[in-house]
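> Mind folding the following:
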Amino acid sequence: MLEPPGVEDGAAVWRIARDSRALDLNSSYSYLLWFRDFAATSVVARGAGGDPVAFTTGYVRPERPDTLVVWQIAVDESRRGQGLAGAMLDHLVVRLRPRGVRHLETTVTPMNTASDRLFTVFARRQGATLRREVLFDGGLFPDVHDPEVLYRIGPLP
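Predicted structure coming up:
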């Protein structure tokens, strides 16, 4: 089942993010706050017992209200390879279409081939254009960090 998250999902989502070994882990507090303030632009996938097994966090850009920014997306290791990540993206696009969302943005590091594949296939499935450009060069970060490449997908149908 795909649905907006609640603050009660924050701890489970934090664990999924931590265990992904691919995401920059935010504080556990940030997931609670995110699900309080941005539940309408985020989604959790629930397993048979009702617990989150995957999540996507997103927000609508204030300067571009037609653009959903996907902040993080992760699937529990036991549920990978079942199409949940793509299903969550499709779900969000359908849910946010009445709000005027016609573009999706995210950033992907060059070594993250799984995310590159996910968003490339998503754009193709949507029949939308995918443009890539470096958004944040690695030198902007205070620690060692790969560049963040902006993926802009749209217009969405």
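> CA atoms for contacts and neighbours, from now on please.
Will do.
> ok, the closest residue in space to residue 75 that isn't next to it in sequence - how many residues close by?
Nearest residue to residue 75, sequence neighbours excluded (CA to CA, 6 or more residues apart in numbering): residue 54, at 4.1 Å. By the criterion of other CA atoms under 10 Å, residue 54 has 25 neighbours.
> same question, residue 117
Neighbour count for residue 117, taken as other CA under 10 Å: 11.
> Toward the C-terminus, what is the element adjacent to the host helix or strand of it?
Secondary structure assignment for residue 117, by DSSP states H and E: helix 113-126. For helix 113-126, the succeeding helix or strand toward the C-terminus, using DSSP H and E, is strand 129-136.
> Give me the distance between that following strand and the centre of its chain.
16 Å (CA atoms, centre = their mean, to the nearest Å).
> Also stretch 21-32?
Distance, centroid of stretch 21-32 to centroid of chain: 13 Å (CA atoms, centre = their mean).
> can you pull the contacts of residue 154?
Listed by CA atoms under 8 Å, 6 or more residues apart in numbering, the contact partners of residue 154 are 102, 103, 104, 123, 128, 129, 130.
> Actually, residue 33.
By CA under 8 Å, 6+ apart, the residues touching residue 33 are residue 7.
> if I look at it, how far off is residue 9?
For residue 33, the distance to residue 9 (CA to CA, to the nearest Å) stands at 11 Å.
> one more to line up against the first:
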Amino acid sequence: MRIDRPRPGDGRLLWRLARDSGTLDLNSAYSYLLWCRDFAGTSAVARDASGRAVGFVSGYLRPESPGTLLVWQIAVDESVRGLGIAGALLDGLSARVAAEHGLSSLETTISPGNLASERLFASYAARHGATLTREVLFAPEEFPDRGYAPEVLHRIGPLPF
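Presented below is the predicted three-dimensional model:
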């Protein structure tokens, strides 16, 4: 397994991974192409031995808090789940971002009941000896449509980079 930066040509593959995840909100295919171009420095792709993308993490540095990496989405192909790829993606990306930009904390939002994501980020915090705090970032009534669960912000830091 190799972890590297996404390229614009990876956008369609990342869109498929997000679609097939069964848990992520699927953005437009166009947005994944743009993400791979404009936010490649704060995102990562896991590739198998043949070079095929089997996982990704997308993120960005918060403009008001440039030492904070917000993880937008993370997905791993069903065929390789349970092998630690999601954790390796988070570790590899945060190490790269820390080396290139500096990194003091990591944030993500998780919908209640997404136990796999909660475990992933709690494990990341433990591996890095960082504190994990949680608070509601967006309440259901803030969304334009009905049916949304609250988005809970998971903040991990300070990070030891």
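> sorry, back to before: what's the matching range in the second structure for the helix holding residue 117 of the first structure?
Taken onto the second structure by TM-score structural alignment, helix 113-126 of the first structure occupies residues 115-128 there.
> Can you list the neighbours in contact with the matching stretch?
Residues outside stretch 115-128 of the second structure that contact it (CA under 8 Å, 6+ apart): 86, 87, 90, 91, 110, 131, 132, 154, 156, 157, 159, 160.
> Kindly reformat those residues as a markdown table containing distance to residue 69 of the second structure and secondary structure.
Shown next, in a markdown table, are these (distance: CA to CA, whole Å; DSSP: H, G, I helix; E, B strand; the rest coil):
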| residue | distance to residue 69 of the second structure | secondary structure |
| --- | --- | --- |
| 86 | 16 | helix |
| 87 | 15 | helix |
| 90 | 11 | helix |
| 91 | 12 | helix |
| 110 | 15 | strand |
| 131 | 15 | strand |
| 132 | 14 | strand |
| 154 | 12 | strand |
| 156 | 10 | strand |
| 157 | 11 | strand |
| 159 | 11 | coil |
| 160 | 14 | coil |
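> Then residue 45 of the second structure would be within a helix, right?
No. Using DSSP: H, G, I helix; E, B strand; the rest coil, the assignment for residue 45 of the second structure is strand, not a helix.
> contacting residues around the equivalent of it over in the first structure?
Alignment note (TM-score structural alignment): residue 45 of the second structure maps to residue 44 of the first structure. By CA under 8 Å, 6+ apart, the contact set of residue 44 of the first structure is 2, 3, 4, 5, 52, 53, 54, 55, 56, 88.
> Is it correct that the second one is in contact with residue 43?
Read that as residue 3 of the first structure. Yes. At 5.4 Å, residue 3 of the first structure and residue 43 qualify as touching, with contact defined as CA atoms under 8 Å.
> Tell me which of the two has more neighbours.
Legend: neighbour count by other CA under 10 Å for residue 3 of the first structure and residue 43, higher for residue 43 (26 against 17).
> just to revisit the earlier point, which two from the contacts of stretch 115-128 of the second structure end up farthest apart in space?
110 and 160 (23.3 Å; CA to CA).
> quick one, which of those two is more surrounded?
A side-by-side neighbour count of residue 110 of the second structure and residue 160, using other CA under 10 Å, places residue 110 first with 23 against 11.
> Count the neighbours of the spatially closest residue to that one that is not a sequence neighbour for me.
Distances taken as CA to CA, 6+ apart place residue 152 nearest to residue 110 of the second structure, at 5.3 Å, with adjacent residues excluded. Under the neighbour criterion other CA under 10 Å, residue 152 of the second structure is assigned a count of 18.
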